[in-house]
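Asker: predicted coordinates and the sequence they were generated for:
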Amino acid sequence: MTLCRVVRPCFQTLKRGKSISSLSDYRDRSFYKYFIDIQTRWRDNDIYGHVNNVVYGEWIDTIVNKYLIERCSLEPLQSPSIGFVVSSYCQYFSPTSYPSIISAGLLIKKIGKSSVDYQVGIFEDNQALKAAAMAPIAETKIVLAEGYAWILLEAVIICIHMLITGMTMASVRKRFFSKEFYEKHFPQYKQLGKVMKPDGGYPDDGQGRLADKLSDEDWFTFNNYRRAHMNYLEGGFAVIVPLLISGLSYTRVAFIAGLVYIVAREIYSQGYRRSGSKGRLVGALTLDAALLTLWSMALYTCFHWGNGLSGLQRLLF
């Protein structure tokens, strides 16, 4: 299962800013963010005409596992790891019987380092505002799979790619700001050995005294290389942060968008270095499309995890 979708319930369902003193406080339907409808069966009733206690356990297992399969990409038959329920119990408030269609709600109470505490509420129907029964499931072990690790790998690759893009400046500096360049334009450089050395034109970054001595063609070439690198630096956080956030909810799409961005960024840099600002068009349009995709998914993830405007209202007030 992806890290994103295991962690997301915490932000969707944890109640912030309010102290909950007793289990009965969780009877309110508004606490639960994930629901499924379950049709009761004739055989669910006991001799007293009420749903047997054992059936509640089946309902609890059903909603928890359905959530993990649908929202967390859990594959029970293929997963190399297994989760264990180490503690659970049920508190009853009102009877339920066939032929009712019950509504089961799921709440994430706490996420630990290797466990999750669930709260399940059983509602008589879709209109019920108070739970007929509730079952805390403590310390359910959740094992994370490798999906989100590829998003992290992409973030590392972007950082490395950014560094490599900057390293291409070294060859240009060495070619343009050679020892011969210093001897021709700054014959006194030996007298200024402490501050001026034939070391590639440092600290000139394209607009200083050294760059002014370059020919027009060399000046444009040098600054095209520089802008390709600086643009990457300027946009680094703009891609890494939304990539990490959107990957929590949309791992596959975020991974693809990240790949598109990396390839487009290389096209952008190559075009800029060869042809100047006109050569960046194809790469710019492509990487901007990838960025818009990541930004949109990241914004939706933040808004969705925060429970929308109602969550913002609870945070502020």
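Answerer: Arrived safely.

Asker: from now on I want contacts and neighbour counts done on CA atoms only, so please keep to that.
Answerer: Fine.

Asker: center of the protein - which residue?
Answerer: For the chain, the residue nearest the mean C-alpha position is residue 245 (2.4 Å; Cα atoms, centre = their mean).

Asker: name the helix or strand for that one, please.
Answerer: helix 216-249 (DSSP states H and E).

Asker: list the contacts of the helix or strand that comes right after that helix.
Answerer: Heading C-terminal from helix 216-249, the first helix or strand you meet, by DSSP H and E, is helix 251-275. When contacts are defined by Cα atoms under 8 Å, 6 or more residues apart in numbering, helix 251-275 is touched by residues 2, 4, 147-148, 150-151, 154, 158, 161, 165, 221, 224-225, 227-229, 232, 243, 246-247, 277-284, 286-287, 290-291, 293-294.

Asker: for ChimeraX, write the selection for the buried entries among those.
Answerer: What follows is the ChimeraX syntax for the buried subset of the contacts of helix 251-275, where burial is set by 16 or more other Cα atoms under 10 Å:
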select :2,4,147,148,151,154,158,161,165,221,224,225,227,228,229,232,243,246,247,279,280,283,284,286,287,290,291,293,294
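
Asker: now, which of the contacts of helix 251-275 lie within strands?
Answerer: Among those, the subset assigned to strands under DSSP state E is empty.

Asker: end to end, how far does stretch 134-147 reach?
Answerer: End-to-end distance for stretch 134-147, by Cα to Cα, to the nearest Å: 33 Å.

Asker: quick one: distance of the helix holding residue 245 to the chain centre.
Answerer: 21 Å (Cα atoms, centre = their mean, to the nearest Å).

Asker: in addition, the following structure is provided for comparison:
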Amino acid sequence: MTGEYVHWENVPTRWKDNDVYGHVNNVVHYSLMDTVINEWMIRTAGFDPASSEAIGLCVESHCAYKAEVSFPDAIRVGLRVGKLGRSSVRWEIGMFRASDDVLIAEGHFVHVFVDRHARRPVEIAGRVRAEMEKLLRP
């Protein structure tokens, strides 16, 4: 299952990530997905969220929880593109406990790229699109 993802980030959990039940709270999973996607966009695809003419707005998100994880576990986050449209992209994310590769959660985000000012859909083009194409799942 880990072979289905193209890009990987290892993320340590933090003490504050645990909730009163002793496991990483569900909101942390969403934060990790958002962080890994945006870090990839900035570092790999050259996206500048502060000045780009087009921005990606999240129009859909989902997370299915499969197993618990707790501080001080690290989480391996796998990223791929499930679908790449003209102005939208469906990111697919797998989160695995680093110590034993157990799947802890699977999720997706759908971003629609829009003009920063008009907020109307625009084509995903150039380097950003070229890099996204490299993440399309095999």
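Answerer: Received the coordinates, thanks. Just so you know, these numbers come straight off a predicted model, no measurement behind them.

Asker: what TM-score do we get after superposing?
Answerer: Overlay of the two chains. TM-score (TM-score structural alignment, normalised by the length of structure 2): 0.80; 125 aligned residues with a Cα RMSD of 2.4 Å.

Asker: who are the packing partners of the helix holding residue 245 of structure 1?
Answerer: helix 3-13, helix 147-176, helix 251-275, helix 281-305 (3 or more Cα pairs under 8 Å, 6 or more residues apart in numbering; DSSP states H and E).

Asker: hmm, who's touching the last one?
Answerer: With contact meaning Cα under 8 Å, 6+ apart, helix 281-305 of structure 1 is reached by 8-9, 11-12, 238-239, 242-243, 245-246, 248-250, 254, 257-258, 260-262, 264-269, 271.

Asker: trace residue 45 of structure 2 over to structure 1, please.
Answerer: Alignment note (TM-score structural alignment): residue 45 of structure 2 maps to residue 72 of structure 1.

Asker: and stretch 86-98 of structure 2, how far out from the chain middle?
Answerer: Distance, centroid of stretch 86-98 of structure 2 to centroid of chain: 5 Å (Cα atoms, centre = their mean).

Asker: so where is that stretch in structure 1?
Answerer: With TM-score structural alignment as the criterion, stretch 86-98 of structure 2 aligns to 113-125.

Asker: returning to what we had before: residue 141 of structure 1 is nearest to which of the helices and strands packed on helix 216-249 of structure 1?
Answerer: helix 3-13 (11.3 Å; Cα to Cα).

Asker: and the closest one, what does it pack against?
Answerer: In terms of contacts (3+ Cα pairs under 8 Å, 6+ apart), helix 3-13 of structure 1 is packed against strand 101-111, helix 147-176, helix 216-249, helix 281-305.

Asker: name the stretch among those that sits most buried.
Answerer: strand 101-111 (a mean of 22; mean count of other Cα atoms under 10 Å).

Asker: that strand vs structure 2, average distance?
Answerer: Its matched residues in structure 2 lie on average 0.6 Å from strand 101-111 of structure 1 after superposition (mean Cα distance after the TM-score superposition for structure 1).

Asker: could you point out which element follows that strand?
Answerer: strand 116-123.

Asker: any chance of the helices and strands packed on helix 3-13 of structure 1 in JSON lines, plus distance to residue 127 of structure 1?
Answerer: Converted to JSON lines, those look like this (distance: least, Cα to Cα, whole Å):
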{"stretch": "strand 101-111", "distance to residue 127 of structure 1": "9"}
{"stretch": "helix 147-176", "distance to residue 127 of structure 1": "37"}
{"stretch": "helix 216-249", "distance to residue 127 of structure 1": "29"}
{"stretch": "helix 281-305", "distance to residue 127 of structure 1": "24"}
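
Asker: of those, which is nearest residue 31 of structure 1?
Answerer: So among those, strand 101-111 is nearest, using Cα to Cα, at 6.9 Å.

Asker: quick one: that closest one to chain centroid distance?
Answerer: So, by Cα atoms, centre = their mean, the centroid of strand 101-111 of structure 1 is 24 Å from its chain's centroid.

Asker: check which helices and strands that strand sits against.
Answerer: If contacts are counted by 3+ Cα pairs under 8 Å, 6+ apart, strand 101-111 of structure 1 sits against helix 3-13, strand 34-39, helix 53-71, strand 116-123.

Asker: that one vs strand 116-123, what angle?
Answerer: 160 degrees (axes from the mean of the first three to the mean of the last three Cα atoms, to 10 degrees).

Asker: hey, what's the angle from strand 101-111 of structure 1 to helix 53-71? Just curious.
Answerer: Counting by the same axes, to 10 degrees, strand 101-111 of structure 1 lies at 70 degrees to helix 53-71.

Asker: tilt between strand 101-111 of structure 1 and helix 3-13?
Answerer: 100 degrees.

Asker: just send the helices and strands packed on helix 216-249 of structure 1 back as TSV, with distance to residue 216 of structure 1 too.
Answerer: Shown next, in TSV, are these (distance: least, Cα to Cα, whole Å):
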stretch	distance to residue 216 of structure 1
helix 3-13	51
helix 147-176	12
helix 251-275	14
helix 281-305	23
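
Asker: which one, of these, ends up nearest to residue 123 of structure 1?
Answerer: That would be helix 3-13 among those, by Cα to Cα, at 17.5 Å.
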